Structure formats: C-alpha cells, structure tokens
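Asker: test case, fold it:
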Amino acid sequence: MNHEQLSGIAHTHHPIKAPLGDESVRHLLDHGLPRGDERVLDLGCGGGEWLLRALDTRPRLRAEGVDVSEDALALARRNACGRGIEERLVLHHCGAEEFSSPHGFDLVLSVGAAHAFGGLLPTLAAAREHLAPGGRVLIGDGFWEREPSPEAVEMLGDFADLATTVDRVVAAGWTPVHGHVSTRAELDAYEWACWGTLASWALDNPADPESRQVLETAGTRRSEWLRVYRDSFGFVSLVLRRTAD
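Answerer: Below is the predicted model:
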C-alpha cells in the first residue's frame, strides 16, 4: 500500500490533515475570509476539506484547489456534490508550480503542505504569485517547541523555534494578522486519530493481504510520535498580509 493510500485511511476521521480542531479551523477561516465573498485558492488541497468548509458557510465564496493526486481530487468532488456546493468549486490536477490563473485570489491556503514546496518560505513565495492586492495567506507549518533530538530533526525536518519562524516570515515581507498555535490536545488528538484509524482498518480487514503491513505501519508511526517527537514538535497557523500592501 503506497503512502497516498495509507494517508487516505489514516485521515478518515480527521480530514483536516493538520493538528487543528474544528473550532480552530473555523476561526482561521473567519480571519482569512472576513467578507465572505472572496475568491480562495488551496495549493495542495488534497481532499479539499478547507475549501469545503469555507464554501459550506459562505454562499458567495468561490474556491479553487490544486493537487497532484487524482484520488484526492475525486474525493473532493464527491464531497462537494454531496454538500451541494460543486458549482462554486474548481479543481485542478497539476503541481502547484504548474498552476496559473488569469485572476488573483483573496486568500491563498497552504496548511501542512510546506514540504511539497521545500519549506515555509518557498511556500509563501509560491502563494504570493497568486495573491490579489490586499489579499491574505493562510499557512500552517511545524516548529520546535523544545530542543529536538537528532532523530526528530531527521524525521520531520530542520524547523526553527516559534519566534524564529515568525521572524523569518516577517523578514520575507509578511505581516501576521492572526495566528494559532496548536494545543497539546490538538496535537495529540491528531496523532491518535491517524494511527488509531490506520490500526483499526487493519484489524477490521484481517483477510486483506496488506493488513499486516498496515498494522505494523500504524504501530511504527505511533511509536515514533511517542518516543521521538511528541515532546518537541509544535504546529503554528498564520494568517498573513503583505507588509508592502
């Protein structure tokens, strides 16, 4: 079973693929979409959950999502049809670097997908290319709450602490207008949901030839979280505006 399939199962009960609770997602969208009639773009939208939630509560909103996964985009289309919002959602099957649009966007989203761009600042540079004047970016990425072990850095990446992370964003020409640091409860709930759901799938499908591998993967990931990075990893979501604007 490939990474995409494993991720799809793991996020069944936590479709926001980041350590954020429903209320935190709602507040971040409220700050990113203050009018309710914006045009929004998600770079690396996956199953489109951020866009679906934004469209659900804002009938004048228009949204577009970009992703390289056909399966994830198909899921987004099915869910949009089920919610009756498919006419206001456009999905593009391509890499973010290939995507172009004749218009800018009032909000550009990229939460938990910075690895696809090579880090936080390259993600912001990509988002800027699609931002309308006066628009906002909603971005989420990791940081180190405490000094990480070498194993944690090797596993998750060379993050900075929270203050340094924000300083780097500001130095790149952005001003935070809202932010949220995921709580311990949100971080733990996300990990339990992912690896518990994966393990449950394996136990519910013992005859599947992939069952043993999936169960072992769930156990490995759970152990890595508990033993390697739980005490050091944090996650911050920022709503940003261009300082020059």
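
Asker: from here on, just use CA atoms for contacts and neighbour counts.
Answerer: Fine.

Asker: residue most distant from the centroid, this protein?
Answerer: Taking C-alpha atoms, centre = their mean, the residue of the chain most remote from its mean C-alpha position is Ala207, at 32.9 Å.

Asker: strands along the protein, start to end?
Answerer: 39-43, 62-67, 89-93, 105-111, 131-144, 174-181, 233-242 (DSSP state E).

Asker: want to throw those into a markdown table with mean neighbour count and distance to Pro150?
Answerer: Below are the strands of the chain laid out as a markdown table (neighbours: other C-alpha atoms under 10 Å; distance: least, C-alpha to C-alpha, whole Å):
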| stretch | mean neighbour count | distance to Pro150 |
| --- | --- | --- |
| strand 39-43 | 26 | 30 |
| strand 62-67 | 22 | 32 |
| strand 89-93 | 17 | 36 |
| strand 105-111 | 25 | 25 |
| strand 131-144 | 22 | 12 |
| strand 174-181 | 17 | 23 |
| strand 233-242 | 23 | 13 |
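
Asker: quick check: buried residues in the helix ranked longest in the chain?
Answerer: Among the elements of the chain assigned as helix by DSSP state H, the one spanning the most residues is helix 184-204. Applying a neighbour-count criterion of 16 or more other C-alpha atoms under 10 Å, the buried positions in helix 184-204 are 186-187, 190-199, 201-202.

Asker: and this one, so I can compare the two:
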Amino acid sequence: MDRQTISALAHGDHPIAAPLSDASVARLLERALPRAAGRLLDLGCGSGEWLLRALDGRPGLRADGVDLAAASLESARAAAERDGTGDRLTLHHQDATKFTASHAYDLVLSVGAAHAFGGLLPTLRAARGHLAPGGSVLVGDGFWEREPDRATLDAGFAADEFADLATTVDRVVADGWLPVYGHVSTLEEWDDYEWSWTGTLTRWALDHPDDPGHDDALKAANAHREAWLRGYRGTLGFVTLVLRRAADA
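Answerer: Now for the predicted structure:
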C-alpha cells in the first residue's frame, strides 16, 4: 500500500491533515478571508478540505487547489459537487512547486505541506509568487516546543528541521512578512489528530482483514503511534500563521 493511500485512509475521520480542531480551522479562515469574495489558492490541497470549508458560506469566493494525489483530488471534486460549490472550485493535478496561474490570489494557503517546498521560507517564497497586492498567506508548519531529544530524533526528525516558536516567527518576519493572526495547536488538538490518524487506519485494517493492504495499514498505524507516543509528543509543535507582506518588503 503506497503512502498516499495510507494517508487518505488515516485522515478519514480527521480530514484536515494537521493538528487543528474544526473551531481553529474556522477561526483561521475567518481571519484570513475577511471578505466573502476573491480568489483562494491551496498549494498541496490534498482532499481539498480547507478549500471546501472556505467556499462554504462565501458565495463570491473562487478557489484553486493543487496536489499530486489524483485520488485525493477526485475526492475533493466529488465533495464540492455534493456541496454545490463545484462550479467555483478548480483542481490541478500537478506539482505545487511548479504551478502557474494567469491571475493572482487574495489568499494563498499551504498548511502542513512545507516539506514539498523544502521548508517554511521556501513555501512562503512560492506563495508570494501567486499573491495579489495586499493579499494574505495562511501557512502552517512545525516548530520545536522543546529541544528534541534522542527519542524524537529516532522517530525520523533532524534537530535542525525546525526551530523554536520565537525563532520561527523571527525568520518569517525577517523574510518580509508580518503576522496578523496565529494559532499554536494545543496538546488536545495534537492528541485528537494522532489518535484519529492511527485509530482510523487501524480500524480500516481490522474491518478489511482480507484486503491486500491489511498488513501494511496495521504496520503503518503501529509505527506512527510508536513514533508519536515515544518520540515527538510534547516536543513537536505546530503553528498556523496568517501573514501579510511588510509595506517596504
């Protein structure tokens, strides 16, 4: 079973692929989209959950999503048709780092996809290339809540992969951005996300004992749970920022 399929199954009960509650997602979108109109771009949109929630209740908003996972895009397309927003959503099956458009966007969103761009600052540089004057970026990425110990590093992280929260924000500001809102995921949000990820995948495997992917799904769920509980729980944080360009940047 490939990683995209495992991820799609694991996010079945928590479609926002980040440690954020529904209330936090709604609040971030309200701050990032103060008007119910404009254009939105999600770089690395997955199943399009951010796009679907943004389009709901904003009839003047049009959105584009970009991702390499064809199955996830099909899921997003089907959900938009069910919601009645399919005519305002355009999905692009391609590498988000190579996406181009003929128009700029009022909001560029990329949450939990910084790895595709090589880190947070490269993600912001990519977003800036799509941003209309006065527009905003909504970006989410990890940071170290505390110095990573050996258990965290053994879970698959590098010590220099992230910085602490203050340093992370300092780097963003030094790059010409100003935070106009932010949210630090709570331990409760993290636990709900991780229990959902591992639990949903485990349940799928138990419910499909004869599926060829049964063993791979259980192995992935067990490995993820071990890395979380014995590795990065309480060490890896997640911050989501609403940013605008500094006037002189």
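
Asker: about what we covered before: what's the match for the residue farthest from the centre of the first structure in the second structure?
Answerer: Matched to the second structure by TM-score structural alignment, Ala207 of the first structure sits across from Asp210.

Asker: and its match, how far is that from Ser7 of the second structure?
Answerer: Per C-alpha to C-alpha, to the nearest Å, Asp210 of the second structure is found 20 Å from Ser7 of the second structure.

Asker: rewinding a little: so how far is the longest helix of the first structure off the chain centroid?
Answerer: 17 Å (C-alpha atoms, centre = their mean, to the nearest Å).

Asker: with the second structure overlaid, how far apart is it on average?
Answerer: Compared with the second structure after fitting, helix 184-204 of the first structure has a mean deviation of 0.4 Å; criterion: mean C-alpha distance after the TM-score superposition for the first structure.

Asker: returning to what we had before: now the strands of the first structure as JSON lines including distance to Asn79 of the first structure?
Answerer: Below are the strands of the first structure laid out as JSON lines (distance: least, C-alpha to C-alpha, whole Å):
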{"stretch": "strand 39-43", "distance to Asn79 of the first structure": "16"}
{"stretch": "strand 62-67", "distance to Asn79 of the first structure": "14"}
{"stretch": "strand 89-93", "distance to Asn79 of the first structure": "11"}
{"stretch": "strand 105-111", "distance to Asn79 of the first structure": "19"}
{"stretch": "strand 131-144", "distance to Asn79 of the first structure": "22"}
{"stretch": "strand 174-181", "distance to Asn79 of the first structure": "27"}
{"stretch": "strand 233-242", "distance to Asn79 of the first structure": "25"}
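
Asker: out of those, which is closest to Ala18 of the first structure?
Answerer: Among these, strand 105-111 comes nearest to Ala18 of the first structure, with 7.2 Å by C-alpha to C-alpha.

Asker: and the closest one against the second structure, how far off on average?
Answerer: Strand 105-111 of the first structure sits 0.2 Å off on average (mean C-alpha distance after the TM-score superposition for the first structure).

Asker: outside of that strand itself, list whatever touches it.
Answerer: If you take C-alpha atoms under 8 Å, 6 or more residues apart in numbering as the criterion, strand 105-111 of the first structure is touched by 18, 32-33, 38-45, 123, 127, 130-141, 237.

Asker: again, but for stretch 146-155 of the first structure
Answerer: Contacts of stretch 146-155 of the first structure (C-alpha under 8 Å, 6+ apart): 159, 161, 228-229, 231-233.

Asker: at 10 Å instead, please
Answerer: 144, 157-162, 224-225, 227-234 (C-alpha atoms under 10 Å, 6 or more residues apart in numbering).

Asker: how about stretch 19-31 of the second structure?
Answerer: With contacts defined as C-alpha under 10 Å, 6+ apart, stretch 19-31 of the second structure is touched by 14-16, 18, 32-33, 36, 50-51, 53-54, 107, 109, 112, 136, 138, 140, 180-194, 237-242.

Asker: how about it: buried residues?
Answerer: Buried-residue list, stretch 19-31 of the second structure, by 16+ other C-alpha under 10 Å: 19-21, 24-25, 28-29.

Asker: quick check, distance from that stretch to the centre of its chain.
Answerer: 12 Å.
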